[in-house]
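coordinates only, sequence not included:
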C-alpha cells in the first residue's frame, strides 16, 4: 500500500510540473561543496548532479568540483578531451531527490592506445575560437574531433577554448549552460567524426574537375 502511495505521489508531481530542488556550488581543489538550493527547470528531465573535472594545460593542473541541476542524460558519464598541450577529464554522478548528495564522481583512467584518428589541436585563452595546422593522434576512447569553448562569468570570468580529440559521450551531451550561484558557465561544443567535410571536398574536387574540362 505504501509503495502504491509513493508511485501515486510521484505521478502527481509529474503532472503538476514538479521540479527537484538541488544545491548549486562550484569549488577548486576540493571534492565537495555546499551552496544555495535552487529549483530545477520544469521543462526537462532534471536531477541533482555532482561533477568533477581535471584540467591539464601546459603543465598547469586544476581540479574543480560542482553541484547543480543536470539533465538525466548526463548522469553516469565519464569522458575526456585530449589536446597537444594537455588533457581534460570529467565525470558526473546523479541522485533523484530534493537536495540529495550524489556519490563522488570518478574520473576516467588513462588509455594511450591509438585509435587511428587524427584531429587538429590548439588552445586559446580569452577567445571562443582556435585553429591550427598542428594535429594529434587520438587515443583510448577519444574517437571524435572536438572544438570546446568554456566561458565563465560572475565572480570569476574568462574563456578557454581547446581543439583536439574527445570521447563520444561528451560530444553527445553537447553545449550546456550552468549557474552555480556566483559563477555562470557556458560550454559550447562542436564535434566531428574526423571524416572530410563537404567544404574540403569541394576545395579538393573543383581543381580536379577544372583540369578534366581543360583536357
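That came in fine, so what should we check first? The model shown is predicted, which means the values in this text are computed figures rather than measured ones.

rest of the way, CA atoms for contacts and neighbours
Will do.

quick one: the longest helix along the chain to chain centroid distance?
For the chain, the helix reaching the highest residue count under DSSP state H is reported as helix 198-214. Distance of helix 198-214 from the chain centroid (C-alpha atoms, centre = their mean, to the nearest Å) equals 37 Å.

second one coming, line it up with the first:
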C-alpha cells in the first residue's frame, strides 16, 4: 500500500514539474520557422505567436515580423496594440496557448486604418532616451482613442532600452500593454505611464498632453 502511494506521489510530481516547450523563432518571411523549439523556464505558462509591424519615418512599405516564443506575461496574450507617436507607428497582434509546441497556427495582423477618427494628441517619440518633448499634434486613426504618455529608463550600459513617447494609442496599449511591450527587459524601469481620452480635433490640446508638457518642463 505504501509503495503504491509513493508511486502515485511521484507520478503527480512528474506530471506538474515539467516545463513546457514552445516553438521559438523570428521571421520576416511568413511563418517559416516552426522547426526551432525552446524549453521554457519555470516562470513561463504559455506559448505565444506574434505578428507586428513597426514603421519609423516616412516608410510606406509594410514590414511585418512574426515571432513564436515562450511567454511569461499574460498581458501580451490575445491582444491588439496600436500606437502613433511622432514618426513611429506600431501594430501588434498576438495569440497564446498553454501546451507543448502549441504555437503553430498563423495569425493575421489587423489591417491598418489610415482614416482619422476625429481625435488628436500631442506627439513625439525617442528611442535611447527617456525624455521626449512633444512638438506636434497627430491625428488619431482607427481604434486609437487614447493619448498616452510613456517613458522608461534603464541602468548604465542598457541605454538602448530607454524609450519615451507621447501620442495616440489603443485602449489595450494603455491598460498595461505599454509596460509589457516597451519595458519588459529587467534593467528597464518605467518612469511615466499615463493615459487619457484623446481630445476632439478642434485645434485645442488634450489636457493630458498639456500636463505632459508641464511634467517635462519641471524635470528639466
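Yes, it's here. Computed from a predicted model, the values in this text were never measured in an experiment.

residues contacting the closest residue to residue 160 of structure 2 other than its chain neighbours?
Computed as C-alpha to C-alpha, 6 or more residues apart in numbering, the closest residue to residue 160 of structure 2 that is not its neighbour in sequence is residue 128, at 4.8 Å. The neighbours of residue 128 of structure 2, taking C-alpha atoms under 8 Å, 6 or more residues apart in numbering as the test, are 159-163.

Could you do residue 208 of structure 1 as well?
Applying C-alpha under 8 Å, 6+ apart, no residues contact residue 208 of structure 1.

for residue 112 of structure 1, same thing?
139-140.

how about it, what's its partner in structure 2?
With TM-score structural alignment as the criterion, residue 112 of structure 1 lines up with residue 114 in structure 2.

Make sure its match is indeed in a strand.
No - in this structure, residue 114 of structure 2 is coil, not part of a strand, as judged by DSSP: H, G, I helix; E, B strand; the rest coil.

Relative to residue 167 of structure 2, how far out is it?
Plainly put, residue 114 of structure 2 is 15 Å away from residue 167 of structure 2 if you go by C-alpha to C-alpha, to the nearest Å.

what does residue 188 of structure 2 give?
Distance from residue 188 of structure 2 to residue 167 of structure 2, by C-alpha to C-alpha: 21 Å.

before we move on, what about residue 216 of structure 2?
Where residue 167 of structure 2 is concerned, residue 216 of structure 2 sits at a distance of 15 Å (C-alpha to C-alpha).

of the two, who's got more company?
residue 167 (30 against 13; other C-alpha atoms under 10 Å).

quick one: what's aligned to that one in structure 1?
Residue 167 of structure 2 maps onto residue 164 in structure 1, by TM-score structural alignment.

Then residue 143 of structure 2?
When structure 1 is aligned by TM-score structural alignment, residue 143 of structure 2 is paired with residue 141.

Also residue 82 of structure 2?
Match for residue 82 of structure 2 (TM-score structural alignment): residue 80.

Skip the chain neighbours and tell me the closest residue to its match.
residue 89 (4.3 Å).

and that neighbour, what does it touch?
53-55, 78-81, 107-108.

Report the buried members of those residues.
Buried subset of these (neighbour count, 16 or more other C-alpha atoms under 10 Å): 53-55, 78-81, 107.

what's around the aligned residue in structure 2 for residue 36 of structure 1, how many residues?
Counting by TM-score structural alignment, residue 36 of structure 1 lines up with residue 38 in structure 2. By other C-alpha under 10 Å, 15 other residues sit near residue 38 of structure 2.

Spell out the secondary structure type for the spatially most central residue of structure 1.
Nearest to the mean C-alpha position of structure 1, by C-alpha atoms, centre = their mean, lies residue 170 at 5.0 Å. Following three-state DSSP, residue 170 of structure 1 is assigned to helix.

Isn't it up against residue 76?
No - distance between residue 170 of structure 1 and residue 76: 11.5 Å, which falls outside the contact criterion (C-alpha atoms under 8 Å).

after the helix or strand containing residue 12 of structure 1, next one along is what?
Per DSSP states H and E: residue 12 of structure 1 is located in helix 2-15. Next along the chain after helix 2-15 of structure 1, taking DSSP H and E as the criterion, comes strand 21-28.

Mean distance of the next helix or strand after that next one to its aligned residues in structure 2, please.
Remark: after strand 21-28 of structure 1, the chain's next helix or strand is strand 36-39, criterion DSSP H and E. Compared with structure 2 after fitting, strand 36-39 of structure 1 has a mean deviation of 2.0 Å; criterion: mean C-alpha distance after the TM-score superposition for structure 1.

Which positions in strand 36-39 of structure 1 come out as buried?
Neighbour count says strand 36-39 of structure 1 has 37-39 buried, by 16+ other C-alpha under 10 Å.

same deal with stretch 84-92 of structure 1?
So, applying 16+ other C-alpha under 10 Å, buried residues of stretch 84-92 of structure 1: 84, 86-92.

Put together a markdown table for the residues you listed, with secondary structure and distance to residue 154 of structure 1 on each row.
Shown next, in a markdown table, are those (DSSP: H, G, I helix; E, B strand; the rest coil; distance: C-alpha to C-alpha, whole Å):
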| residue | secondary structure | distance to residue 154 of structure 1 |
| --- | --- | --- |
| 84 | coil | 30 |
| 86 | strand | 26 |
| 87 | strand | 25 |
| 88 | strand | 23 |
| 89 | strand | 24 |
| 90 | strand | 22 |
| 91 | strand | 24 |
| 92 | strand | 23 |
